[in-house]
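Asker: just to be clear, the model below is a prediction. Sequence and coordinates:
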Amino acid sequence: MAKKIVRDLKVEGKTVLMRVDFNVPMKDGVITDDNRIVQALPTIKDVVARKAKVVLFSHLGRVKTEEDKAGKSLAPVAAILAEKLGQEVIFVPFTRGPELEKAIANLNEGEILMFENTRFEDIDGKKESKNDPELGKYWASLGDVFVNDAFGTAHRSHASNVGIAANIEEVAAGYLLEKEIKFIGGAVDDPQRPMVAILGGAKVGDKIGVITNLLKKADKILIVGGMSYNFLKVQGYEIGTSICENDKLDLAREILAQADGKIELPLDIKVTTEFSNDSPARIASFDDIKANEMGLDIGPKTLEKYSKILKDAKTVVWNGPAGVFEFSNYEHGTVGICKILADLDATTIIGGGDSAAAAIGLGFAPKFTHISTGGGASLEYLEGKTLPGVAAVDEL
């Protein structure tokens, strides 16, 4: 059934509680990637324009002790958000209490307030992360309606999403959450065909659910990255010192047996003898890796093979880089996939995580139909799981 979206809410004069995902990377108090802030702007601007009183909240990192709070305040995020919106964002350095309540009560229509990192509530008993009933009820009492626009935490049942939703009259998805439901959910449930999935990253074990689900949905699954070596090893090939989960080899064997020809593996690998950007490297056939070599990227024949498979695709989902793209000498496979997908007449979706970071960092973000803001949430959605944060949004 269709979900209620923020556009369906009457918000004028109301206090809108909005869960956003501002869990952004920071170094020395400086935000190094503001993509999640940028992605939240349409929903925030919409309710501000419609004269709502807006209360924003998010988590930032993991907080288990008082010492963990250092560098985890949302104050710098509030400052950047204010710059991007061109208006003041009132910051309250508390997660509850009279100062927060008074500041919310004093909001005028069109004003924005952000309160402190919701994970600060985890110091005493993980109240946020374990969805403490009292905390969810308290936060819900601070507003009139709830908008969840934080896909990055939609796979978790926390006080700041599910807890609030259970204690407030109306719950809607923001525009970012709507996009995630439309593109990732649509790719899994009703894709245009042919549908091709590209799966990479280091571990088969992390993505067994995704692979199993996509075997039922996709027309082809192209394997790249570290997980390739599990599949090559179970077929009897030498993989040298390449990353491999020896305890998952039986699993890889089972997946290949179930695949019915849907899984495609690399033809050639860029190998070296040391995990270093500067160590001498060569392109090796998948059956010509030496015992002292490790694979750090896919080779040109693999890109050519995958390009031919992808050229007619109408839906492509990509999760996981093709190699150690952080090393400039081993980014070619990931760059190559970006270039192939950039030229397709297809719906192209990156399912968050390292592949999203690679596409953004390499300058390809505008070429994709959708880049997910969720890592774990994207994976669970691709597995076909019900996400608590999505399920808690009202049906239309």
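Answerer: Ah, there it is.
Asker: drop to CA atoms for contacts and neighbour counts, all remaining ones
Answerer: Will do.
Asker: how about the nearest residue to residue 108 once chain neighbours are set aside, what does it touch?
Answerer: In space, and not counting its chain neighbours, residue 108 is closest to residue 53: 6.2 Å by C-alpha to C-alpha, 6 or more residues apart in numbering. Shown in contact with residue 53 (C-alpha atoms under 8 Å, 6 or more residues apart in numbering): 13, 14, 15, 16, 107, 108, 109, 110, 111, 112.
Asker: the first one contacts residue 48, correct?
Answerer: No: using C-alpha atoms under 8 Å, residue 13 and residue 48 do not qualify as a contacting pair, with a distance of 10.2 Å.
Asker: okay, these two: which has more neighbours?
Answerer: Legend: neighbour count by other C-alpha atoms under 10 Å for residue 13 and residue 48, higher for residue 48 (19 against 15).
Asker: about what we covered before: which residues are in contact with each of residue 13 and residue 48?
Answerer: Contacts common to residue 13 and residue 48, judged by C-alpha under 8 Å, 6+ apart, are residue 109.
Asker: number of residues surrounding the closest residue to residue 312 other than its chain neighbours?
Answerer: The shortest distance from residue 312 to any non-neighbouring residue, by C-alpha to C-alpha, 6+ apart, is to residue 194 (7.0 Å). By other C-alpha under 10 Å, the residues close to residue 194 number 17.
Asker: which one is residue 200 nearest to, not counting chain neighbours?
Answerer: Nearest to residue 200 is residue 320, by C-alpha to C-alpha, 6+ apart, at 3.9 Å.
Asker: sorry, back to before: now the residue nearest to residue 108: how far from residue 373?
Answerer: 25 Å (C-alpha to C-alpha, to the nearest Å).
Asker: how about residue 111?
Answerer: 26 Å.
Asker: check residue 156 too.
Answerer: Applying C-alpha to C-alpha to residue 156 and residue 373 gives a distance of 15 Å.
Asker: neighbour-wise, which of these two wins?
Answerer: Between residue 156 and residue 373, counted using other C-alpha under 10 Å, residue 373 has the larger neighbour count: 25 against 20.
Asker: what sits against that one?
Answerer: 36, 151, 152, 351, 352 are the contacts of residue 373 under C-alpha under 8 Å, 6+ apart.
Asker: likewise residue 232?
Answerer: Per C-alpha under 8 Å, 6+ apart, neighbours of residue 232: 238, 239, 265, 286.
Asker: A further structure is provided below for comparison with the first:
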Amino acid sequence: MAWKTLDDVQMQDKTVLVRVDINVPMEDGVVTDATRIEKIVPTVRDIVQAGGKPVLLAHFGRPKGKIVEGMSLKPLVPTLEQALGMRVIFGSDCVGDVAKDIIDQTSEGEVVLLENTRFHEGEEKNDPELAKAMAALGDIYVNDAFSAAHRAHASTEGLAHHLPPVAGRLMEAELKALEAALGQPKRPVVAVVGGAKVSTKLDLLGNLVSRVDHLVIGGGMANTFLVAQGIEVGKSLAERDMAGTVREILEKAQKAGCQVILPIDVVVAREFKAGAACETVTAEACPADAMILDAGPESVAHIAMVFEQAETLIWNGPLGAFEIEPFDAATNAAAKKAADLTAAGRLVSVAGGGDTVAALNKAGAAGKFSYISTAGGAFLEWMEGKTLPGVAALG
């Protein structure tokens, strides 16, 4: 789909409302991880350099339409100022005279941060009147919060109907990466889907089997796939009641010409703890008193071969219990292979989802991937083929 970027609008002397996601972790009023704040810097700086006045709109926590002192955005001001290298002026409301007066008093080169949008009940209800009141404060609407784009809220979707909508730099990068991975990708396309449960990723699997050439299944999900094929997995985590659904997915994949790749060999142990005694057996030979905790070296070699032949990779979820050694071996090895192919210019690799980011960081591979999405739910819904309201509103 076509959307406009900051390069497509004239921002000189304009008030630019920028929806950002700075819902960062805090302890005792201090930001403990500023990653999300750092990611909005290019957008804000570009607006200022183009002569615009950035006014930041954001949510924090779940106040459910009430003013909750501990969920105010005010404590974020020092971290924002440090990241942006600019003065940040705080407004104690995101609509009305309070917000308008703060914006009017702000000088060129300064940034306005307005109070938590979710302090208004109409935010999460996408109330048109609230969106209209927000829109009255500015001339242009920039959405730079892909991670909140799966929510149809007043500040993520409603605003786009009242002001000219534009994608910020972070939103632009995310949409381009996802378009390259799932929109019109270079083929063959391989997807890695891991995690504990098939039941949480039914929509994802159903969408991917009709859109990718190879689907690698890892983690506890792989055990459920093995069970569906009549293979005993001992005491492994598995959703036995999902066997029929899994067989439907496999049938759909076969019709679509998608090759589903399951473990050939597995690493098993009798207890789930760091350094637990373990052994590698074929996927069909899990002892009755053991549990599968990782894919084995033959499986990794097969996955690496598939990566070698691929042009595009989408990754969501680990291949094993990556949090605990030695059950991180398969995830680490596969991640490093993907990273090396990407660095060599042979693979476009896009990854996302909480556990995925953690696993790729642990493997030391994240820095070489083409794009790592920290968007969580929005990334997953995009992979599931769902329309994201915040993105659709930009078109």
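Answerer: Perfect, thanks for sending it. This is a predicted model, so every value here is computed, not measured.
Asker: and the TM-score between them?
Answerer: The TM-score (TM-score structural alignment, normalised by the length of structure 2) is 0.92; 388 aligned residues with a C-alpha RMSD of 2.1 Å.
Asker: ok so, going back, pretty sure the residue nearest to residue 200 of structure 1 is touching residue 225, no?
Answerer: Yes: contact status for residue 320 of structure 1 versus residue 225: in contact at 7.3 Å, counting by C-alpha under 8 Å.
Asker: residue 349 of structure 1: which element?
Answerer: strand 347-350 (DSSP states H and E).
Asker: re earlier: out of the contacts of residue 232 of structure 1, which one sits closest to residue 340 of structure 1?
Answerer: residue 265 (17.2 Å; C-alpha to C-alpha).
Asker: kindly state which residue of structure 2 is aligned to that closest one.
Answerer: Under the alignment (TM-score structural alignment), residue 265 of structure 1 maps onto residue 262 of structure 2.
Asker: neighbours of the nearest residue to its match once chain neighbours are set aside, how many?
Answerer: Leaving out its chain neighbours, the residue that sits closest to residue 262 of structure 2 by C-alpha to C-alpha, 6+ apart is residue 217, at 5.6 Å. With neighbours defined by other C-alpha under 10 Å, the count for residue 217 of structure 2 comes to 25.
Asker: residue in structure 1 matching residue 217 of structure 2?
Answerer: Residue 217 of structure 2 maps onto residue 223 in structure 1 when the alignment is built from TM-score structural alignment.
Asker: and its match, what does it touch?
Answerer: 198, 199, 200, 263, 264, 265, 266.
Asker: and the last one, which of the three is it?
Answerer: Going back to what we said before, that points to residue 266 of structure 1. Secondary structure, DSSP: H, G, I helix; E, B strand; the rest coil: residue 266 of structure 1 is coil.
Asker: mind listing what's buried in the helix or strand encompassing residue 355 of structure 1?
Answerer: Using DSSP H and E, the element containing residue 355 of structure 1 is helix 353-361. By neighbour count on 16 or more other C-alpha atoms under 10 Å, the buried set for helix 353-361 of structure 1 is 353, 354, 355, 356, 357, 358, 359.
Asker: helices and strands around it, which ones?
Answerer: strand 315-319, helix 332-342 (3 or more C-alpha pairs under 8 Å, 6 or more residues apart in numbering; DSSP states H and E).
Asker: count the neighbours of the residue lying closest to residue 147 of structure 2 once chain neighbours are set aside for me.
Answerer: Leaving aside its sequence neighbours, residue 147 of structure 2 sits nearest to residue 375 (C-alpha to C-alpha, 6+ apart; 4.1 Å). Counted with other C-alpha under 10 Å, the neighbours of residue 375 of structure 2 add up to 19.
Asker: give the contact list for the counterpart of residue 375 of structure 2 in structure 1.
Answerer: Under the alignment defined by TM-score structural alignment, residue 375 of structure 2 corresponds to residue 374 in structure 1. Going by C-alpha under 8 Å, 6+ apart, residue 374 of structure 1 touches 151, 152, 153, 351, 352, 353.
Asker: ok, 6 Å please
Answerer: Neighbour list for residue 374 of structure 1: 151, 152, 352 [criterion: C-alpha atoms under 6 Å, 6 or more residues apart in numbering].
Asker: can you list which of the residues you listed carry over to structure 2?
Answerer: Conservation of those in structure 2, assessed by both residues aligned by TM-score structural alignment, their matches' C-alpha atoms under 6 Å: retained contacts are residue 152.
Asker: which one of the contacts of residue 53 of structure 1 sits closest to residue 132 of structure 1?
Answerer: Distances from residue 132 of structure 1 to the contacts of residue 53 of structure 1, taken by C-alpha to C-alpha, are shortest for residue 16, at 21.3 Å.
Asker: work out for me the element that closest one sits within.
Answerer: Per DSSP H and E: strand 15-19 holds residue 16 of structure 1.
Asker: can you tell me how far the nearest residue to residue 75 of structure 1 once chain neighbours are set aside sits from residue 79 of structure 1?
Answerer: Leaving aside its chain neighbours, residue 75 of structure 1 sits nearest to residue 91 (6.5 Å; criterion: C-alpha to C-alpha, 6+ apart). Distance, residue 91 of structure 1 to residue 79 of structure 1, by C-alpha to C-alpha: 9 Å.
Asker: what do you get for residue 356 of structure 1?
Answerer: To residue 79 of structure 1, residue 356 of structure 1 is 25 Å away according to C-alpha to C-alpha.
Asker: picking up where we left off before, mean deviation, the strand holding residue 16 of structure 1 versus structure 2?
Answerer: For strand 15-19 of structure 1, the mean deviation from structure 2 after alignment is 0.4 Å (mean C-alpha distance after the TM-score superposition for structure 1).
Asker: quick one: distance of the following helix or strand past that strand to the chain centre.
Answerer: Where DSSP H and E defines the elements, the next helix or strand beyond strand 15-19 of structure 1 is strand 26-27. Distance, stretch centre to chain centre, for strand 26-27 of structure 1: 19 Å (C-alpha atoms, centre = their mean, to the nearest Å).
Asker: just stretch 137-147 of structure 1 next, same as before
Answerer: 26 Å.
Asker: same check on stretch 70-78 of structure 2?
Answerer: With C-alpha atoms, centre = their mean, you get 24 Å for stretch 70-78 of structure 2.
Asker: what comes up buried for it?
Answerer: Neighbour-count burial for stretch 70-78 of structure 2, counted by 16+ other C-alpha under 10 Å, picks out 71, 72, 73, 74, 75, 76, 77.
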